[in-house]
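Participant: Generate a structure from the sequence data that follows.
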Amino acid sequence: MGYYVPVEQGVNLFVEDVNPSGNKSNKTIVFIHGWPLSHKQFEYQFDVLAGKEYRCIGIDWRGFGKSDKPIHGYTYNRLAADIHAVIQALQLKDVTLVGHSTGGAIAIRYMSKYNGHGVSKLVLVDAAAPIGFTAENANKLLEETLNDRPKMMQGVTDNFFFQYITKPFSDWFFQMGLEAAGWSTAAVIKLLRDENVYEDLPKIAAPTLIIHGTHDSVIPFKQAQQLNQMIPKSELIPFYYSGHGGFWEEREKFNDLVVQFMQ
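Facilitator: Below you'll find the model as predicted:
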């Protein structure tokens, strides 16, 4: 089921909550999507993991998906505070937090800023960390976003996956990105250019699983190796047949790894 959770005055986040009756110890997974997507990117996790009695919760960031789209609030601190507000409102405990790409960086800031409140394990998937975009790439994406956002989103779609995707899948993915507001899409590009999470990494106390595609052309695999070195209790699993989308490109392996990690 889907519902809205207020995170500050006038700002409500959309939450997709699949199998809420499966809220048992170690059985709840909170998914934080990547830029410029929504919780829908995890369809192929929800389909399988909810059937295994896991409670799967997807949160659309402010400005993206079905959430409210204010003009403000696109910093790691604010986006982490939004996640904290949802976890508190739903009284979640002992959850596994899964963050993809920019969602991984948001999850890192959450774990650092809130001492991992409510979270027992962390999964980082092709995380945009410790840094996000180079200034050159960010400025190119920013110019396209402000002048021809569909062209920008088509480029993101074309570069996202290593494995072949069909035209219908490409169209679905493309439209997902356009559900975001233009201003929030641009604001997060600036965030990825101007902020980083280096200082947060040593503060992560929870066991951390790092999944990263070796063919990732968005966030280089070497950054996953940096995370592995800097996060104390972490393990890196390379996905040798994936680009930036291992949650779909190697979905069976991905889902199995998440379940094993939660045991």
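
Participant: When you work out contacts or count neighbours from here on, use the C-alpha atoms and nothing else.
Facilitator: Noted.

Participant: Count the residues that sit near the residue lying closest to S101 once chain neighbours are set aside.
Facilitator: Take S101 and drop its neighbours on the chain: the residue closest to it by C-alpha to C-alpha, 6 or more residues apart in numbering is A127, 3.9 Å away. Residues within reach of A127, counting by other C-alpha atoms under 10 Å, total 31.

Participant: Do a quick rundown of the helices in the chain.
Facilitator: 43-49, 76-89, 102-113, 135-147, 149-160, 167-178, 182-194, 221-230, 246-249, 251-262 (DSSP state H).

Participant: Flag every buried residue along the longest one.
Facilitator: The one in question is helix 76-89. Of all the residues in helix 76-89, those buried under the rule 16 or more other C-alpha atoms under 10 Å are Y76, R78, L79, A80, A81, D82, I83, H84, A85, V86, I87.

Participant: Name the surrounding residues that touch it.
Facilitator: For helix 76-89, contacts defined as C-alpha atoms under 8 Å, 6 or more residues apart in numbering pick out 5-7, 59, 61-62, 73, 105-107, 109-110, 113-114, 117-118, 191, 195.

Participant: Second chain to compare with the first, below:
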Amino acid sequence: MPANAITRPNFVTTRDGVELFYRDWGTGRPIVFVGSYSLPSDMWAYQMLPLTRAGFRCVAFDRRGHGRSSDPGRGYDYDTLADDIAAVIESLDLRDVTLVGYSMGGAETVRHVTRHGTARVARLVLIAATLPMLAQTPDNPDGIERAHVDAFQRDLATDYPRWLAENARPFAGPDVSEAIIEWICEMALRTSPLALHECYETINGGDFRAELAALGLPTLVVQGDDDVSNPLELTSRRTAALVPNARLVVYEGAPHGVFLSHTERLNADIRRFASEA
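Facilitator: Got it, this is the predicted structure:
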């Protein structure tokens, strides 16, 4: 297959022929945002705009099957998703990147680094990431039971709008407006149902314990202690313990959707970290 390339404005075409929509704002040291399961790059609006104004080049893209990107019906494993990140970074010739991954996107960023190296990526920000391992196994007894995964997949296949309506408020927290809740749900409802199904299986099949322990990049780990989607003790607390010299920042009372509930604090933390030598 031909190399990754920008084939039309705001679209990168990957080696396997998938078009990824991206937005590229500003100039300066680059920050690349990798979003949540089910949400497109629009989710980063309230990070990208202020950080662009602060002098950074902010890039975000829609995961395959999400937003304006292709819906290829394949490629929802972590290796392929990590290659998609590489397609965006390499096509835009970005260097000295601060790579920011939220929820599933956090796991994708780690796989990108372990698969593609650190020539272009200088530092990682992992926000409420689905790391190091979610599934319950004999050597991960506190993980999520398979019955929980199956129950969500049934909701996805039968009444995903109802599931979103019931879970959006716990996701975003009590102080986010109803308009923001509606915006988030509307974006999630546009995502390919097959992408949702396959990505959820990928999330719950991931085991990044060895990869995290081998990371050699400066890493900022951020999560709220009221996260009902990814419990802090199962995810970020363990992630920070595994990554050499990681910095863990816990937001008291924050839900999973910290990019909505604690926007100014999160932006300040990203700005400071991305400014470091």
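
Participant: Please work out the TM-score for the two chains.
Facilitator: For these two chains in superposition, a TM-score of 0.93 is obtained (TM-score structural alignment, normalised by the length of the first structure); 257 aligned residues with a C-alpha RMSD of 1.4 Å.

Participant: thinking again about what came up before, tell me the residue in the second structure aligned with the residue nearest to S101 of the first structure.
Facilitator: Applying TM-score structural alignment, one finds that A127 of the first structure aligns to A129 in the second structure.

Participant: So that match is in contact with S103, correct?
Facilitator: Yes. With contacts defined as C-alpha atoms under 8 Å, A129 of the second structure counts as touching S103 at a distance of 3.8 Å.

Participant: How about the contacts made by the residue nearest to S101 of the first structure?
Facilitator: G99, H100, S101, T102, G103, G104, A105, H212, I219, A224.

Participant: what do you get for L39 of the second structure?
Facilitator: Neighbouring residues of L39 of the second structure by C-alpha under 8 Å, 6+ apart: D62, H66, G67, I184, M187, A188, T191.

Participant: okay, which residue is most central for the second structure?
Facilitator: By C-alpha atoms, centre = their mean, the second structure has its centre lying nearest to G105, at 2.1 Å.

Participant: That residue pairs with which position in the first structure?
Facilitator: In the first structure, G105 of the second structure lines up with G103, judged by TM-score structural alignment.

Participant: For N147 of the first structure, see how far away its match is.
Facilitator: 25 Å (C-alpha to C-alpha, to the nearest Å).

Participant: What residues in the second structure pair up with stretch 203-216 of the first structure?
Facilitator: Against the second structure, stretch 203-216 of the first structure falls on residues 214-227 (TM-score structural alignment).

Participant: Other residues contacting that stretch?
Facilitator: 114, 118, 122-128, 171, 231-232, 236, 239-240, 243-256, 258, 273.

Participant: are any of those residues buried, and which?
Facilitator: 114, 118, 122-128, 171, 231-232, 236, 239-240, 243-244, 246, 248-251, 254-256, 258, 273.

Participant: Okay, and which of the residues you listed map to strands?
Facilitator: Among these, DSSP state E puts A122, R123, L124, V125, L126, I127, L248, V249, V250, Y251 in strands.

Participant: could these go into TSV alongside distance to V18 of the second structure?
Facilitator: Putting those into TSV (distance: C-alpha to C-alpha, whole Å) gives the following:
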residue	distance to V18 of the second structure
A122	27
R123	27
L124	26
V125	26
L126	26
I127	27
L248	35
V249	36
V250	37
Y251	37
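
Participant: Out of these, which is nearest to S36 of the second structure?
Facilitator: Lowest distance from S36 of the second structure to those (C-alpha to C-alpha) belongs to I127, with 9.9 Å.

Participant: any idea how far that closest one is from G75 of the second structure?
Facilitator: 23 Å.

Participant: Tell me which residue of the first structure matches up with R237 of the second structure.
Facilitator: In the first structure, the residue matched to R237 of the second structure (TM-score structural alignment) is Q225.

Participant: Okay, the residue lying farthest from the centre of the first structure and A186 of the first structure: tell me how far apart.
Facilitator: Most distant from the centre of the first structure: N147, at 25.7 Å, with distances by C-alpha atoms, centre = their mean. From N147 of the first structure across to A186 of the first structure, the span is 11 Å (C-alpha to C-alpha).

Participant: G73 of the first structure now?
Facilitator: 12 Å.

Participant: what's the answer for D158 of the first structure, then?
Facilitator: In terms of C-alpha to C-alpha, D158 of the first structure sits 19 Å off from A186 of the first structure.

Participant: neighbour count winner among those two?
Facilitator: Set D158 of the first structure next to A186 and count neighbours by other C-alpha under 10 Å: A186 wins out with 21 against 13.

Participant: Give me the nearest residue to that one, chain neighbours excluded.
Facilitator: Distances taken as C-alpha to C-alpha, 6+ apart put L142 closest to A186 of the first structure, at 5.8 Å, once the chain neighbours are dropped.

Participant: neighbours of that neighbour, just the number please.
Facilitator: Count around L142 of the first structure with other C-alpha under 10 Å applied: 20.

Participant: And V98 of the first structure, by the same measure?
Facilitator: 23.

Participant: For it, give me its contacts.
Facilitator: By C-alpha under 8 Å, 6+ apart, the neighbours of V98 of the first structure are I29, V30, F31, I32, G104, A107, L122, V123, L124, V125.

Participant: cool, and L131 of the second structure?
Facilitator: G106, A107, D207, F208, T235, S236, R238, T239.

Participant: All set, thanks.
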